[in-house]
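Trainee: below are the sequence and a predicted model; questions follow.
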Amino acid sequence: MIPLRLSELVRRSAPRYTSYPTAPQFGPSVGPREHGAWLRELAGTSAPISLYLHVPFCRSICHYCACTTKATRRDEPIVAYADRLRREIELVADRAGRLPVSHIHWGGGTPNLLPPDIFDGLVGDLRERFDVRPDAEHAIELDPRWVTREGARRLKASGVTRASLGVQDFDAAVQHAIGRPQPFETVRSGTEALRAAGVAALNFDLMYGLPQQTMRSVRATAQLAASLGPDRIALFGYAHVPWFRANQRLIEEAALPDPSARLDLAETAREALQAEGYAPVGIDHFAKPDDALHCAARDGGLRRNFQGYTTDRSQILIGMGPSAVGKLPQGYVQNASDVAAWSRAIDSSGLGTAKGVALTAEDRARAAVIEAIMCGFETDLAQAARTYGLDPRIFVDDLAKLASLVDQEFVRIQGWKVEILRDGPALARIVASAFDAYLGAGARHSLAL
C-alpha cells in the first residue's frame, strides 16, 4: 500500500459545508411562493430565530473576494438599497409575524458603508417588526478602513454587541498582491475605536494561501493580530474560484502557494495563534479559552451556519438582502444575487427569493452527520439516521469511501461511529464529503484546506 501523505490529501476539493445540501443544489423549484408559505407557517413560533442582512456594496473590490458585492464610490445606490431592504423587512414580517429574535448578523460587502441614520432606521424597523430580545447578539462585519470613532459610537447606540474586522494579512507585499492596502495602524485604530465605544466583543478574519505569503509573514500576521486581543480569530483558506468571481483573475494562479506550501502556511499560522493563547475551534476558528465559542466546542454545543462557527442555537435563520440565504424548518431559500433582480422583486411587493431546496429526511440526517464532523471531528451515523426515522445502512457505501483513510489511521470506524484521529482541521471537509449524496453533480469547489 502506498502511504497517503496529508499534503496529497489536501489537494482534493470539497465544499465548505456551511449548509447541507450546499448552495449549488438550490434550484428554482423553491421560489417566492414556496418561501412565502414557509414563512407563514412560522407564525406563532416561540423559539428565538436569527436574522441575517446582506449589504452588497464596497468602495472597491479586493482581488481575493468571493462575496456577493459590487463597488460604488457614491452613497446613492446604498441608500436606494436600504429603502428596499426596509421594504423586505416589512414583507417578511407580514408573512411570519413578530417572531422572537436572539441573533442579528450584518454581512457583506461592507455593512459599515450604510450612513448612520439609515442604519439606525433599519435597526428600528427590525425592532418594530420583530421581538428582538434584550440579550440578543447583534453582530456586524466591518472593513477596518471605514471604522471611525463616531461610527463606532453610532453602532453601539444602535445595539451592536459584536464586530468582526476583515484583517486578512498585515504584510505590505501580500496586501499589494490582493488589492487591499490596510496598515496595522488602521486595524489597531478601528479596534480601539470599537472598544472605546463599548463594542467589546471582537472577531478578526485572517487568510492563508494568498500570493506572496511566507511562513514568516503569516506567523507575523498571527502575532500582530493576537497582540490586539480579539476574542475570536477566524483563519480562512483563500478559495481561488476565478470561474465564479471574475475579480480573482487579477491574482495569477502561478503566484499562489501549491497545496503542500498552503498546508505549511496553515499549520504555521495555527501554531502561532495557539502559542499566543488562542484555543482551536473546528477547522479554522480560534478563541480565547474563556470565550463562549471555545466553551461550546469543548462541551459539544458548537454549531456551523453561513457565518461559520457559532454558538447560535436557533434552528431558523431568515436572510434578507441580495444573495442572502435563509434556513427554515422546510428547507433553504436564497434571494437573487443580482441587486437589480432582487430590487425588482421587492418593488413588486414580492419576496426576493430566486432558488432554494426542500429538505428530505435523508438530507436532514446527512446534514447532522456533516455538521458533527465539521464541528467535532466525529459522528454517530446510527443516531443521525434514527433521529429522522431512517436505517443507518443508507451510509454503508459512504463508509467504503473512507477505507484508505482508515487503513492509514487518519480515521477510525467503530460500528456506526466515525472519528478523525489526526489532522482534523485539514481532513474534516474531505471526510464530511464522503457523506454528501450530491457531490460531483456538476459543481466545482475550492481546495479542501
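Mentor: Right, received. Where do you want to start?
Trainee: contacts, neighbours, all on C-alpha from now
Mentor: Noted.
Trainee: assumed R11 was part of a helix.
Mentor: No. Using DSSP: H, G, I helix; E, B strand; the rest coil, the assignment for R11 is coil, not a helix.
Trainee: against S260, how distant is it?
Mentor: Taking CA to CA, to the nearest Å as the measure, R11 falls 8 Å from S260.
Trainee: next: K401.
Mentor: Separation of K401 from S260 (CA to CA): 23 Å.
Trainee: check E90 too.
Mentor: From E90 to S260 the distance is 50 Å (CA to CA).
Trainee: the more surrounded of these two?
Mentor: Counted by other CA atoms under 10 Å, E90 and S260 do not tie: E90 has more neighbours, with 19 against 15.
Trainee: then this one, side by side with the first:
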Amino acid sequence: MNAEIIRRYGESRLPRYTSYPTAPRFSPSIGAGTYRDWLATVPESDPVSLYLHVPFCRSMCWYCGCHTTITQKDAPILDYLTVLKQEIKLVSKAIGRRQSVSEVHFGGGTPTIMTPDEFLDLTATLNKAFDLGDAAELAVEIDPRTLTLEMSEALGQAGMTRASLGVQSFDPKVQKAINRIQSAEQTGTAHANLRKAGATSVNFDLIYGLPHQTVDSAIETARVAAAMRPERFAVFGYAHVPTFKKHQRLIDTAALGDAHERHAQAEAIAATLCEAGYRRIGLDHFALPEDSLSIAAGRQALHRNFQGYTTDNASTLIGFGSSAIGRLAEGYAQNDVAIGRYANLISSGELATSKGYRLTREDRIRAWIIERLMCDFQVDFGAMPDGFDLPDESIGKANQPLQTLVADGIANWHGDTLRVDTQHRFLVRTVASCFDAYLGETGRTHATAA
C-alpha cells in the first residue's frame, strides 16, 4: 500500500462490519415484546448459535473496547450468573421447545472468571434448556493470566472444543503501557492445559497499533506465538476511542503510531505468520491450512458475526447477558448494557431487550454484499441470491464513492465481479462502506481503516 493511499484512506474511521446495519443504528423501538415474538418464529429444524456474555474482569486492560466491569469480589459474579440462568430459561420458553444448537460461544469480559463448579452449573442449565447434542461446538474466550488447571479441566468436562486466548503483545514495554503483564510462559502453560482438556482448535488474539509498539516487537510477538502452534490467529488494530471508553485515556496518545506505522506492523505480523505456515483469512484472521476456517475460506463459505470470522452458518444467533446482541431472521435485538437494569428486567420475568433493528429488504441485500466483500474480498453481483437486486445507481457500478476507489486502484471490476486489490486488502472496510446506506448518520467513532 503506497504512502499516498495510506494518507488518503488510512485514518478514516469505519465500522468493522460484524453486522449490517451496525449497532449504532439500533433503536429502542425494538423491545422485549418484539424480541419475544421473533423468538417464537425460530424454525424448529434450524439449529441456532448461542452467545453468552460474562462482563467481569479482575483488572482493566487499558486498550479494551468490550463491555466489562472490574471486580475483586465474587458476589457480583454469582448474582449475575443467577440472572443469566433465568434468562436462558426465559428464552427457551419463548421459543417454545428445547431448540437444537450448533455452536455456543462464551465471551466477555473474562468468562473463566467463574469457578469450575459455576461454569459446569451454567452449562448444565444450557443443556436443560437447549439441545446441544454431541456435534455442537463450544468456544470460550480466556485470559491466560488467570486460567487455572482446574478451570481448564472443567472446560473440557463441559465439552469445550475451541479456546481463544488473549495475547495482544509479549513486549514488556507495550504490556506496561496497556496495563496487561503477561509472559509467554503463562500463555504456553494455559495453551498446554487447554489441549490436555480437549480443545481441538485454539485461537490467539494479537493487536497492532498499541502504545510503544514497533515493527520489530510485533514480529517478535508473532514469532513466539506462532511457535506455540495455535490453529488460528485474530490480529486486530487497536481502536483508540477514549470518548466512549474512558479508561483508554490512561494510554499515552503520543506513544501511538500513525497510519503508516500501524500498517507496517500489521503487514509485518501477517508476513511472520504466513512464513510460519498460516493462511490469511479475511481482513484480520490467520489459520493453518487444515483448519476449518481455512477450508471455508477456500470454498468462499466464510461468514462474519459479532465474534469475527466464523464457519458457523446458523441463521439465528441468540445473545444472553448484559449488552449481548442476537440476530434473528427479522432483525437484531440487544440486551440492556447496564448490568443492574438487565438483572432487574430478567428477575422480574421479562426479557431484557433495550434496543434492536428490524431488517428491510434493502438491508438484507446490502448485508449480503458487505459480508461477501469482508470474507472473500470480492462480490459477484451476477450471482446474488434470488430476489436480491437494486438499481445500478444505488448499488452498482454507478456508486460514486466506489468509483473513486476504483479510480485509485483499490478495487476493480471483472465483469459483474467487484474485487478488492490484493495489496489494498486492509482497506476492504473502505470498499464495504460504499454499500453502507447509513454511514455517518450516527456520529459514532469507529476504528481506523488501516
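Mentor: Sure thing, it's come through. Everything numeric here is computed off the predicted structure, so don't read it as measured data.
Trainee: got a TM-score for the pair?
Mentor: TM-score for the superposed chains, counting by TM-score structural alignment, normalised by the length of the first structure: 0.97, backed by 447 aligned residues with a CA RMSD of 1.6 Å.
Trainee: ends of stretch 328-342 of the first structure, what's the gap?
Mentor: 20 Å.
Trainee: so which bits of stretch 6-18 of the first structure are buried?
Mentor: Using 16 or more other CA atoms under 10 Å as the test for burial, stretch 6-18 of the first structure gives S7, L9, V10, R11, R12, S13, A14, P15, R16, Y17, T18.
Trainee: er, stretch 398-412 of the second structure actually
Mentor: L402, Q403, L405, V406, I410, A411, N412.
Trainee: then stretch 50-69 of the second structure?
Mentor: Buried residues in stretch 50-69 of the second structure, counted by 16+ other CA under 10 Å: 50-57, 60-65, 67-69.
Trainee: which residues touch the residue most central in space within the first structure?
Mentor: The first structure has Q307 as the residue nearest its centroid, 2.9 Å off, counting by CA atoms, centre = their mean. When contacts are counted by CA atoms under 8 Å, 6 or more residues apart in numbering, Q307 of the first structure is found next to T18.
Trainee: how close does the counterpart of it in the second structure get to G108 of the second structure?
Mentor: Residue correspondence to the second structure (TM-score structural alignment): Q307 of the first structure is matched to Q307. Distance, Q307 of the second structure to G108 of the second structure, using CA to CA: 11 Å.
Trainee: which other helices and strands contact the longest helix along the first structure?
Mentor: Counting by DSSP state H, the longest helix found in the first structure is helix 76-96. Judged by 3 or more CA pairs under 8 Å, 6 or more residues apart in numbering; DSSP states H and E, helix 76-96 of the first structure is in contact with helix 32-40, helix 116-129, strand 317-320, helix 339-347.
Trainee: got a list of contacts for whatever helix or strand comes next after the third one?
Mentor: Read that as strand 317-320 of the first structure. Later in the chain than strand 317-320 of the first structure, the nearest helix or strand by DSSP states H and E is strand 325-328. Contacts of strand 325-328 of the first structure with the rest of the structure, by CA under 8 Å, 6+ apart, involve W38, L39, F306, Q315, I316, L317, I318, G319, Y332, V333, Q334, N335.
Trainee: with stretch 367-384 of the second structure instead?
Mentor: Outside stretch 367-384 of the second structure, the residues that touch it by CA under 8 Å, 6+ apart are 17, 19-21, 281-283, 297, 300, 302-304, 309, 416-420, 425, 428-429, 431-433, 435.
Trainee: now, which of these lie within helices?
Mentor: Among the contacts of stretch 367-384 of the second structure, the residues falling in helices (DSSP H) are A297, V428, R429, V431, A432.
Trainee: and the third one, how many residues sit next to it?
Mentor: Okay, so that is R429 of the second structure. Neighbours of R429 of the second structure under the rule other CA under 10 Å: 23.
Trainee: quick check: it vs L373 of the second structure, distance?
Mentor: 8 Å.
Trainee: next: N193 of the second structure.
Mentor: 37 Å.
Trainee: and these two? Which one has more around it.
Mentor: For N193 of the second structure and L373, the more surrounded residue by other CA under 10 Å is L373, and the numbers stand at 22 against 19.
Trainee: now the helix or strand encompassing that one on the first structure. Mean distance?
Mentor: Element membership for L373 of the second structure (DSSP H and E) is helix 361-376. With mean CA distance after the TM-score superposition for the first structure, helix 361-376 of the second structure departs from the first structure by a mean of 0.3 Å once superposed.
Trainee: so what's the gap between that helix and the chain middle?
Mentor: Distance of helix 361-376 of the second structure from its chain centroid, counting by CA atoms, centre = their mean, to the nearest Å, is 17 Å.
Trainee: buried set for that helix?
Mentor: By 16+ other CA under 10 Å, the buried positions in helix 361-376 of the second structure come out as 363-376.
Trainee: what's the nearest residue to A287 of the second structure if we skip its chain neighbours?
Mentor: R232 (4.3 Å; CA to CA, 6 or more residues apart in numbering).
Trainee: which one in the second structure is aligned with L265 of the first structure?
Mentor: Mapped onto the second structure by TM-score structural alignment, L265 of the first structure lines up with Q265.
Trainee: that match sits in which helix or strand?
Mentor: helix 259-275.
Trainee: again with E141 of the first structure
Mentor: Using DSSP H and E, E141 of the first structure sits in strand 131-142.
Trainee: can you list contacts of that strand?
Mentor: With CA under 8 Å, 6+ apart as the contact definition, strand 131-142 of the first structure has outside contacts at 98-108, 110-112, 126, 159-166.
Trainee: distance check, H67 of the second structure against R13 of the second structure.
Mentor: H67 of the second structure sits at a distance of 20 Å from R13 of the second structure (criterion: CA to CA).
Trainee: oh sorry, the question was meant for K89 of the second structure
Mentor: Distance, K89 of the second structure to R13 of the second structure, by CA to CA: 40 Å.
Trainee: R358 is in contact with E330 of the second structure, correct?
Mentor: Yes. Taking contacts as CA atoms under 8 Å, E330 of the second structure lies within contact range of R358: 5.9 Å.
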